[in-house]
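1. Fold the following for me, if possible:
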Amino acid sequence: MLNAKAFGLACGILWALCVLVFAATSTWFNYGTEFAMILATVYKGYAPTVPGAIIGAVWGFFDAGVGGWLLALLYNTLARRV
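-> Modelled structure (predicted):
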C-alpha cells in the first residue's frame, strides 16, 4: 500500500523542481524553449524568467501533487482487489 499523501507530495516536489530546471535551461542555455512555451500554455503565469519560473513551479507542485495523490489512491484501490 502506498501512502497517498506522501506520494502526492513527492510527485509535486519533483515536478516543481523540473519546471524550475526547464525555465533555467531555457533562459540560460536557450535549450528547450519550445517545451517551456508548451508549459506556458498549461500553467498560467509561467515564463522562462525568475518570477515566471516560481509561478510555474507552484502550479506544477499542485498539479503533480494532486495527480500523484490520485494515482496512489487508484493503485491502493486496485491492489486491494487483486
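
2. switch to C-alpha atoms for all contacts and neighbour counts from now on
-> Noted.

3. Run a quick neighbour tally on R81.
-> 6 (other Cα atoms under 10 Å).

4. any idea how far it is from L74?
-> In this structure, R81 lies at 11 Å from L74, with Cα to Cα, to the nearest Å as the measure.

5. what residues are shared contacts of those two?
-> Shared between the contact lists of R81 and L74 (criterion: Cα atoms under 8 Å, 6 or more residues apart in numbering) there are no residues.

6. to compare against the first, here's another:
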Amino acid sequence: MRITFVIPTRNFKLLLMFDRQESRILDIRKFLKDDNSGLLAEVRDNLELFLQVTLDDIAGTVCWPNGVDFEPAVLYQESKDIDFF
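-> Have a look, this model is predicted:
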C-alpha cells in the first residue's frame, strides 16, 4: 500500500490518495492527540510545518522536513474514506 498524492489543509487535515485509487482524510490533531512532546507534536501544533508535508515517492508515504513520517498502512487505518478524487 502506497500514498500517491497528498494535500494538506489549513485545519490540520491531510487529503490522501492511495494506490488502490481510494481517497481518505486524516485529522493529524486527533491522530497525534496523545503526543505532547517531540517531533510529532511539532507537526500537530505548528501549521507552517504541517503545511510543508511532501510525498516520499520511494517509501510511498508522507513526510515532513523535521523527519516525521508514517507507515502508509497506519495512515490508511486511522483515516476516513471520502469521495474526493
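
7. Just give the TM-score of the two.
-> Here the superposed chains carry a TM-score of 0.28, computed using TM-score structural alignment, normalised by the length of structure 1; 46 aligned residues with a Cα RMSD of 4.4 Å.

8. how about D81 of structure 2, what does it touch?
-> By Cα under 8 Å, 6+ apart, D81 of structure 2 lies in contact with E22, S23, R24, I25.

9. Buried subset of those, written for PyMOL?
-> Here is the PyMOL command that picks out the buried ones among those, judged by 16 or more other Cα atoms under 10 Å:
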select buried, resi 23+24+25
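
10. hmm, which two among the contacts of D81 of structure 2 are most spread apart?
-> The most widely separated members of the contacts of D81 of structure 2, counting by Cα to Cα, are E22 and I25 (10.3 Å).

11. So the closest residue to A10 of structure 1 other than its chain neighbours versus R81 of structure 1, what's the distance?
-> Taking Cα to Cα, 6 or more residues apart in numbering as the measure, A10 of structure 1 lies nearest to G65, with 7.4 Å between them; neighbours along the chain are not counted. Computed as Cα to Cα, the G65 of structure 1 to R81 of structure 1 distance reads 25 Å.

12. Is E78 of structure 2 in contact with L26, as I believe?
-> Yes - taking Cα atoms under 8 Å as the definition, E78 of structure 2 is a contact partner of L26 at 6.8 Å.

13. Tell me how many other residues crowd A41 of structure 2.
-> Taking other Cα under 10 Å as the neighbour definition, A41 of structure 2 ends up with a count of 16.
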